[in-house]
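Colleague: Sequence first, then the predicted structure, then my questions.
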Amino acid sequence: MEFQLPSLLVLIPILLGLISSLNTLLWFLNWAWTNFLRPPKDLKSCYGSWALVTGAADGIGRAISFELANRGLNLVLLDCDAPKLETTAKEILHGHDVEVRTLVSDLCVDREDELVRKVREVIEGLDVGVVINNAGTTHRDPLFFDEVDDRLVESIVRVNVEAATWVTKAVVPGMLERKRGVVVNIGSGSASFLPSFPLFAVYSATKASQEWAYKYFDA
């Protein structure tokens, strides 16, 4: 059977459309399975008995810390707010049969070598298999790039990119030695979904940097 040229011109776009639709459907099914349907992992057996969470004293980091404690993981909690950090640690210890260590560190201030030293000291001898880089900062009000104070730009980059990188650098050698572990960066829709976020350009750029850097690390 021979196809005439007009028939081929119609058939090719239809096939390409079907392939594109199938690819989108497979992506959606994989996304739904990964985020909502697959059974939870036993984090202790898969990765290790300890987890390190940055920005753990409040907000998302605090909630993650409680959830990890619910899963039976011992915790190393890092934050710059010592009183809140101590409160969070006490509340976790009160309601869960886990161990908790705390590390007070201002990620805007601590230099790279100091941060790595602090983290390695507190995790020495621990089976840290989960790292949650949650700490993050930005400016409160929408500002164009040229309006953001230089020191604020520096602090956003230091916390969102540099600190996450150095915390990971401090922990990864142990993971490689044990041949297991996972690093999770708390991202932002401003870097993943929105086509542009101009009034928070520095924040969005740092979150995008985290996302792409760890894709390459995983490779």
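Modeller: Done, it's in.
Colleague: switch to C-alpha atoms for all contacts and neighbour counts from now on
Modeller: Fine.
Colleague: Quick check: buried residues in stretch 168-179?
Modeller: Thr168, Ala170, Val171, Val172, Gly174, Met175 (16 or more other C-alpha atoms under 10 Å).
Colleague: any idea which element the fifth one lies in?
Modeller: Think Gly174. Following DSSP states H and E, one finds Gly174 within helix 164-178.
Colleague: Tell me how far the helix or strand that comes right after that helix lies from the chain's centre.
Modeller: Toward the C-terminal end, the helix or strand that comes next after helix 164-178 (DSSP H and E) is strand 182-185. Here strand 182-185 is found 5 Å from its chain centre; the criterion is C-alpha atoms, centre = their mean, to the nearest Å.
Colleague: Does anything pack onto the following helix or strand past strand 182-185? Which helices or strands?
Modeller: Per DSSP H and E, the first helix or strand lying C-terminal to strand 182-185 is helix 189-192. Under the contact criterion of 3 or more C-alpha pairs under 8 Å, 6 or more residues apart in numbering; DSSP states H and E, helix 189-192 touches helix 201-218.
Colleague: Spell out which helix or strand contains the closest residue to Gly181 other than its chain neighbours, please.
Modeller: If the residues on either side of it in the chain are set aside, Gly181 comes closest to Gly129, at 4.2 Å by C-alpha to C-alpha, 6 or more residues apart in numbering. Gly129 belongs to strand 128-133 when assigned by DSSP H and E.
Colleague: And here is the other one:
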Amino acid sequence: MKYGQDLEISKVDIKNVVADFATWSGPEISKAIEGGIKELDVGVLINNAGVSYPNGRFFHEVDWKMTESLIKVNSEAATWVTRAVLPAMLKKKKGAIVNMGSGSVAVLPSFPLFAIYASTKAYLGMFSRCINLEYKHHGIDIQCQVPLFVATKMTKFKKSLFLIASPEKYAKASIRCIGYEHLSMLLFMHTCHFRRL
């Protein structure tokens, strides 16, 4: 199913589920999500939690707490949340899961001074590719989207410019692209920037 073609959202119910991705174990995360969505019909899961370094640094300079947080939030959390949501999608034989990777990982052969961040985002690309092959015949689309720059707290960009998308613009493009490629760079302005690198 190509979600963006005829997706019309008229009413959205929001339910908050509190989970600490940086400190909780995987099973704790899954149980919290499972309990929180028990009564809901989840059609689309977007795993977009992520952290990075405040600035570039050598691998040995990244402290223990930051290292653990990067791995747990960027890689493990998406794995455990997906595990919690997938069974309901399997029963319905439809759904979509989007894991938010990083454009820097998609096209650069390496990303020095951000080694742990880049590695955790590369994991999401491989994880998405593998489970997409496992579940697409069950009617579930799984994709890793690889944005470049979006004006968020993590990127520290305060406003959108030509090569920096606003969160709203990226979100609209994100929904339109679900179901097409397992690894997707959505915005024209981001692909132009990559061609120039």
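Modeller: Noted; the coordinates are in hand. As the structure is a computational prediction, the values presented were derived from the model and not from experiment.
Colleague: about what we covered before: wait, the residue nearest to Gly181 of the first structure touches Trp50, no?
Modeller: Yes: with contacts defined as C-alpha atoms under 8 Å, Gly129 of the first structure counts as touching Trp50 at a distance of 6.0 Å.
Colleague: okay, now the closest residue to Cys46 of the first structure other than its chain neighbours: neighbour count?
Modeller: Nearest non-adjacent residue to Cys46 of the first structure, counting by C-alpha to C-alpha, 6+ apart: Arg180, 7.3 Å away. If you count neighbours by other C-alpha atoms under 10 Å, Arg180 of the first structure ends up with 17.
Colleague: now the aligned partner of Arg180 of the first structure in the second structure: how far from Ala84 of the second structure?
Modeller: In the second structure, the residue matched to Arg180 of the first structure (TM-score structural alignment) is Lys94. Using C-alpha to C-alpha, to the nearest Å, we find Lys94 of the second structure at a distance of 15 Å from Ala84 of the second structure.
Colleague: For the equivalent of Glu28 of the second structure over in the first structure, what is the enclosing helix or strand?
Modeller: Aligning on TM-score structural alignment places Glu28 of the second structure opposite Glu114 in the first structure. Using DSSP H and E, Glu114 of the first structure sits within helix 112-123.
Colleague: Between helix 164-178 and that helix, find me the angle.
Modeller: 40 degrees (axes from the mean of the first three to the mean of the last three C-alpha atoms, to 10 degrees).
Colleague: Output the contacting helices and strands for helix 112-123 of the first structure.
Modeller: Counting by 3+ C-alpha pairs under 8 Å, 6+ apart, helix 112-123 of the first structure packs on strand 100-104, helix 164-178.
Colleague: Dump those into a markdown table; add distance to Leu8 of the first structure as well.
Modeller: Below are these laid out as a markdown table (distance: least, C-alpha to C-alpha, whole Å):
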| stretch | distance to Leu8 of the first structure |
| --- | --- |
| strand 100-104 | 66 |
| helix 164-178 | 52 |
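Colleague: and of these, who's closest to Val76 of the first structure?
Modeller: Val76 of the first structure lies closest to strand 100-104 among these, at 4.7 Å (C-alpha to C-alpha).
Colleague: Kindly name the residues of the second structure that line up with the closest one.
Modeller: Taking TM-score structural alignment, strand 100-104 of the first structure hits residues 14-18 over in the second structure.
Colleague: Give me the mean distance between stretch 79-87 of the second structure and the first structure.
Modeller: Taking mean C-alpha distance after the TM-score superposition for the first structure, the mean distance separating stretch 79-87 of the second structure from the aligned residues in the first structure is 0.2 Å.
Colleague: got the contact list for that stretch?
Modeller: Residues from elsewhere that reach stretch 79-87 of the second structure (C-alpha atoms under 8 Å, 6 or more residues apart in numbering): Gly26, Pro27, Ile29, Ser30, Lys31, Ile33, Glu34, Val42, Leu45, Asn47, Ile97.
Colleague: So which of the residues you listed is the closest to Asn74 of the second structure?
Modeller: Closest to Asn74 of the second structure, out of all of the contacts of stretch 79-87 of the second structure and judged by C-alpha to C-alpha, is Asn47, at 9.2 Å.
Colleague: Contacts only, for the residue lying closest to the closest one once chain neighbours are set aside.
Modeller: Excluding the flanking residues, the one nearest Asn47 of the second structure by C-alpha to C-alpha, 6+ apart is Asn99, at 4.8 Å. When contacts are counted by C-alpha under 8 Å, 6+ apart, Asn99 of the second structure is found next to Ile46, Asn47, Asn48, Ala78, Leu124, Gly125, Ser128, Ile142, Gln143, Cys144, Gln145.
Colleague: Produce a PyMOL select command limited to the buried residues of those.
Modeller: Per 16+ other C-alpha under 10 Å, the buried members of the contacts of Asn99 of the second structure correspond to this PyMOL selection:
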select buried, resi 46+47+78+124+125+128+142+143+144+145
